[in-house]
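Visitor: just to be clear, the model below is a prediction. Sequence and coordinates:
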Amino acid sequence: MSLVLDPAAQDLLFREAHTANAFTDEPVTDEQVQAIYDLVKFGPTAFNQSPLRITLVRSPEARERLVQHLAEGNRAKTAAAPLVAVLSADNEFHEELPRLFPHFPQAKDVFFAQRPAREDAAALNTALQAAYFLVGIRAAGLAAGPMTGFDAEGVRKEFLDDDHTPVMIVNIGAPAGDAFHPRSPRLDYTEVVTTV
């Protein structure tokens, strides 16, 4: 059975897409970011939780503050990227649940009254939303360079507050000619899928 999605779109989103390590100097606009978000916000999460928060790092001063918290190998490419986004989990996301999940407005208090439960749910669902965001960047014809090599506490103190946990930093832009490393192998279907 073939996929419904056009093969060119499959290539754009998955087969030909790579993590980018270098970008052109073409800017990434707020309109592009909004179009990406307006597409990927429809990706499924548990209880329609929407804990993802995106902090766009645009100013040179903010970029300098961010770069100091990155692993050494991530600093130069982040300093040069057209746009950088700090993706974080809002651990107080449950306050929005009565509006976002009206079928079960008590979910806020039944499942997420305790902070540890909220943090676990926020971490999982932010990871889902971050993955959708990366695919959305590709759908916009841009490339993403997601990174987890950073001092999370330093980034939190610099850009967020105690209710937000940084999850990922993403460099965004049009890929440069030398942006990609060769494709690394992936596991085959038979190594991953089991039928019981």
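Guide: On my side now, so go ahead. Numbers count the residues shown, from 1 in each chain.

Visitor: hey, let's count contacts and neighbours off CA atoms from now on
Guide: OK.

Visitor: and the biggest strand by length in the chain, what does it pack against?
Guide: As assigned by DSSP state E, the longest strand anywhere in the chain is strand 164-173. When contacts are defined as 3 or more C-alpha pairs under 8 Å, 6 or more residues apart in numbering; DSSP states H and E, strand 164-173 packs onto strand 83-90, helix 115-139, strand 143-147, helix 152-159.

Visitor: one more time with 7 Å
Guide: With contacts defined as 3 or more C-alpha pairs under 7 Å, 6 or more residues apart in numbering; DSSP states H and E, strand 164-173 has these neighbours: strand 83-90, strand 143-147, helix 152-159.

Visitor: ok, which of those comes nearest Glu119?
Guide: Closest approach to Glu119 among the helices and strands packed on strand 164-173 (C-alpha to C-alpha): strand 83-90, 8.2 Å.

Visitor: can you confirm Pro98 is in a helix?
Guide: Yes. With DSSP: H, G, I helix; E, B strand; the rest coil as the criterion, Pro98 is assigned to a helix.

Visitor: next one for the comparison:
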Amino acid sequence: MSDILTQEVLAQLFTEARTHNGWQDKPVSPELLKQAWDIAKWGPTSANASPLRVVFISGKAAKDRLVEAVSDGNKLKTASAPVTAIIAHDPKFYDQLPKLFPHADARSWFTSSEALANETAFRNGSLQAAYFIIALRSLGLDTGPMSGFDAAEVEKRFLSEKGWKVNFLVNIGYGDPAKLFERLPRLSFDEATLTL
């Protein structure tokens, strides 16, 4: 685990990867999505809580229902993406802790504090979502993470049966480079960090 990744790999994962808005008409196999999950699930979370939950939307009827719940600026890119992932978290993630963290009674840490459970689910679910995006990129897929949707409507239409809470959406596929915007700048190390 001590080898430095090549510049080519870093480019695919970070420095040249882009947020895509337009998509090639090329399907994404369910096996590839499973492979991305099987990579991303190994990223660390607090007490191995693993609260991320994902709903993959690819069928036309489900995609139409989702598109109705996204903002106007996101409708076309969502409709044309081969897959849209609803990135969610399970507020009752702690029910899995006897399996995921058997070293202690970790479940009681969260059942005794709803605020701590909610904070842990959101923070660690967001962290896992970032791992998942990097895993998708590592397999040659492009992504388009986005806000801009009616959370209550997405939850009612797709998550209510499970009780999961939506965080954001990610369009997944093979991006169309002709539809990319000019690359935007990022903050420098000195602008965004302190060393104390």
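Guide: Received it, and whenever you're ready, just let me know what you need. What you see is a predicted model; the values in this text were computed from it and never measured.

Visitor: and of the helices and strands packed on strand 164-173 of the first structure, who's closest to Leu5 of the first structure?
Guide: Evaluated over those, closeness to Leu5 of the first structure peaks at strand 143-147, with 19.9 Å, by C-alpha to C-alpha.

Visitor: which residues in the second structure does that closest one match up with?
Guide: Under TM-score structural alignment, strand 143-147 of the first structure corresponds to residues 142-146 of the second structure.

Visitor: for that stretch, which outside residues touch it?
Guide: Outside stretch 142-146 of the second structure, the residues that touch it by C-alpha atoms under 7 Å, 6 or more residues apart in numbering are Thr19, His20, Asn21, Ile133, Phe168, Leu169, Val170, Asn171, Ile172, Gly173, Tyr174, Gly175.

Visitor: distance to Leu116 of the second structure added to those, as TSV?
Guide: What follows is these, written out as TSV (distance: C-alpha to C-alpha, whole Å):
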residue	distance to Leu116 of the second structure
Thr19	32
His20	35
Asn21	36
Ile133	26
Phe168	21
Leu169	24
Val170	26
Asn171	30
Ile172	32
Gly173	35
Tyr174	38
Gly175	38
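
Visitor: compared with the first structure, how much does the match of strand 143-147 of the first structure deviate?
Guide: By mean C-alpha distance after the TM-score superposition for the first structure, the fitted stretch 142-146 of the second structure averages 0.5 Å away from its aligned residues in the first structure.

Visitor: skip the chain neighbours and tell me the closest residue to Phe70 of the first structure.
Guide: Small correction: residue 70 of the first structure is Leu, not Phe. Phe150 (4.1 Å; C-alpha to C-alpha, 6 or more residues apart in numbering).

Visitor: please read the previous query as pertaining to Phe112 of the first structure.
Guide: Closest to Phe112 of the first structure by C-alpha to C-alpha, 6+ apart is Arg118, at 5.3 Å.

Visitor: quick one on the thing from earlier: in a markdown table: the helices and strands packed on strand 164-173 of the first structure, plus distance to Glu64 of the first structure.
Guide: Output for these, formatted as a markdown table (distance: least, C-alpha to C-alpha, whole Å):
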| stretch | distance to Glu64 of the first structure |
| --- | --- |
| strand 83-90 | 12 |
| strand 143-147 | 17 |
| helix 152-159 | 11 |
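
Visitor: nearest to Thr126 of the first structure, of those?
Guide: strand 83-90 (5.6 Å).

Visitor: once aligned to the second structure, how far is the closest one on average?
Guide: Compared with the second structure, strand 83-90 of the first structure is 0.8 Å away on average (mean C-alpha distance after the TM-score superposition for the first structure).

Visitor: other SSEs contacting that strand?
Guide: By 3+ C-alpha pairs under 7 Å, 6+ apart, strand 83-90 of the first structure packs against strand 52-57, helix 115-139, strand 164-173.

Visitor: so which of those is the most surrounded?
Guide: Compared across those, strand 164-173 shows the largest average neighbour count, a mean of 25 (mean count of other C-alpha atoms under 10 Å).

Visitor: that strand to helix 152-159, inter-axis angle?
Guide: With axes from the mean of the first three to the mean of the last three C-alpha atoms, to 10 degrees applied, the angle from strand 164-173 of the first structure to helix 152-159 works out at 80 degrees.

Visitor: ok now strand 164-173 of the first structure, how far from the chain's centre?
Guide: In terms of C-alpha atoms, centre = their mean, to the nearest Å, the centre of strand 164-173 of the first structure is set 6 Å apart from its chain centre.
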